[in-house]
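S.K.: quick one, fold the following:
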Amino acid sequence: MNTSSQSLSSSNYNRKLLLLEDDPVFARTLCRQLNSKGFHCEHLDDVAHLLTRCAEFAPEIILLDMNLGDTNSLPYIAELRQQQPKAKIIVVTGYASIATTVTAIKSGADDYLPKPINLSSLLNLIDDSRTDRTSNQVTDESQRLSPDRLEWEYIQKVLDDNKGNISETARQLNMHRRTLQRKLAKKPTQV
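M.R.: The predicted structure is shown next:
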């Protein structure tokens, strides 16, 4: 290893990072990249052992994929925060919305990162000190959203208000349930 690589990873050497991700290829790739930067990376593919493993491993950084098949990692954030008060918790998702971002931050997450993940952006988030920066980003982004993205955000907010009940959300949006399901199945449009 050359000296420039050593100096780059020396600040991260042996920092424990727990990755909760159900995509095995993405998880292997990300863990390999993080290990090369000096992190001690562990991977879980479901929430079944999340709290137990966090208690045993005591990670400094916890990366949580929000959607894990039929499960969601958001309900675990508050307990993780209580169990690991000094850990940096970052929620990662391919289905980012303002409603879920706000829920994650209010539950105790430090940051929220949409997929695909850029490694340098992730490393910047990990090394950045805890600030209220995330809530400011949400406000700034909401001021420049496209109409399609605004629709996505509004649907997510109404769905969140209805605790995930698609039928009630469709009724409140005056939309057919199938139409709502099709809109929810699509990835959100970029800003």
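S.K.: rest of the way, CA atoms for contacts and neighbours
M.R.: Will do.
S.K.: how about the contacts made by the closest residue to residue 134 other than its chain neighbours?
M.R.: Nearest non-adjacent residue to residue 134, counting by Cα to Cα, 6 or more residues apart in numbering: residue 111, 6.0 Å away. Residues near residue 111 by Cα atoms under 8 Å, 6 or more residues apart in numbering: 89-91, 105, 125, 134.
S.K.: most neighbours of all the residues you listed, which one?
M.R.: Ranked by the number of neighbours (other Cα atoms under 10 Å), the contacts of residue 111 place residue 89 first, at 27 neighbours.
S.K.: now the second one, please; I'll put the structures next to each other:
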Amino acid sequence: MAENYAEQIGPDASLLLVDDDEIFVTRLARAMEKRGFQPQTVLSVAEAMRHIAQTPPAYAVIDLRLEDGSGLDVVEALREARADARIIVLTGYGAIATAVAAVKMGATDYLSKPADANDVTSALLSSSELLPPPPEKPMSADRVRWEHIQRVYEQCDRNVSETARRLHMHRRTLQRILAKRGPK
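M.R.: Have a look, this model is predicted:
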């Protein structure tokens, strides 16, 4: 499999993976290594900044929300350290505003979780002129809606009335939605 990508990756296959989900980032690192990349994993903004200062990678996959800060800070630092780096921003909460911010700061592409190694590889290696192909299994519209409601609910400290007000929903409708299981 690595032979298929080696030509596209080029001589510098260094890849920085920044995500506070240790299990996810370890799995992704193994999968990307099989594809010919040389991944390094870090779990925080601080670690990522130190790594970038020492050896800025040619490629990076950065989670938007990290425990110690925003992945956008890492995007900005990497873009300053290495202008030619291909940067993908990954997040569990896809929103147009954060996608625009990520691209303005220098991200090459923006993917919503769950993204697999094939999605990440396609995004990292796509030419800037063409859009990468759509993901094999994108989140359904119902799942995206569910994720958004859950995020706002958590941000409102699990207060149903406040969440309903912010989402412009009736409180009882929101309660029914929250009582159900999330769609697949």
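S.K.: trace the residue nearest to residue 134 of the first structure over to the second structure, please.
M.R.: By TM-score structural alignment, residue 111 of the first structure lines up with residue 109 in the second structure.
S.K.: just to revisit the earlier point, ok, and the contacts of residue 111 of the first structure in the second structure?
M.R.: On the basis of both residues aligned by TM-score structural alignment, their matches' Cα atoms under 8 Å, what survives of these in the second structure is 89-91, 105, 125.
S.K.: hey, where'd the helices end up in the second structure?
M.R.: Ranges of helices in the second structure, per DSSP state H, are 2-9, 22-34, 45-54, 71-81, 96-104, 117-125, 141-155, 160-167, 171-179.
S.K.: can you say which of the ones you listed is nearest to residue 15 of the second structure?
M.R.: helix 22-34 (8.6 Å; Cα to Cα).
S.K.: what is that closest one packed up against?
M.R.: strand 14-18, strand 38-42, helix 117-125 (3 or more Cα pairs under 8 Å, 6 or more residues apart in numbering; DSSP states H and E).
S.K.: residues near whichever residue in the second structure pairs up with residue 35 of the first structure, how many?
M.R.: Aligning on TM-score structural alignment places residue 35 of the first structure opposite residue 33 in the second structure. The criterion is other Cα under 10 Å. On that basis, residue 33 of the second structure has 17 neighbouring residues.
S.K.: returning to what we had before: now the helices and strands packed on helix 22-34 of the second structure in CSV, with distance to residue 68 of the second structure?
M.R.: Listed next are these as CSV, based on distance: least, Cα to Cα, whole Å:
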stretch, distance to residue 68 of the second structure
strand 14-18, 12
strand 38-42, 12
helix 117-125, 24
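S.K.: for these, which one sits closest to residue 27 of the second structure?
M.R.: Evaluated over these, closeness to residue 27 of the second structure peaks at helix 117-125, with 9.0 Å, by Cα to Cα.
S.K.: I am finished for the moment; much appreciated.
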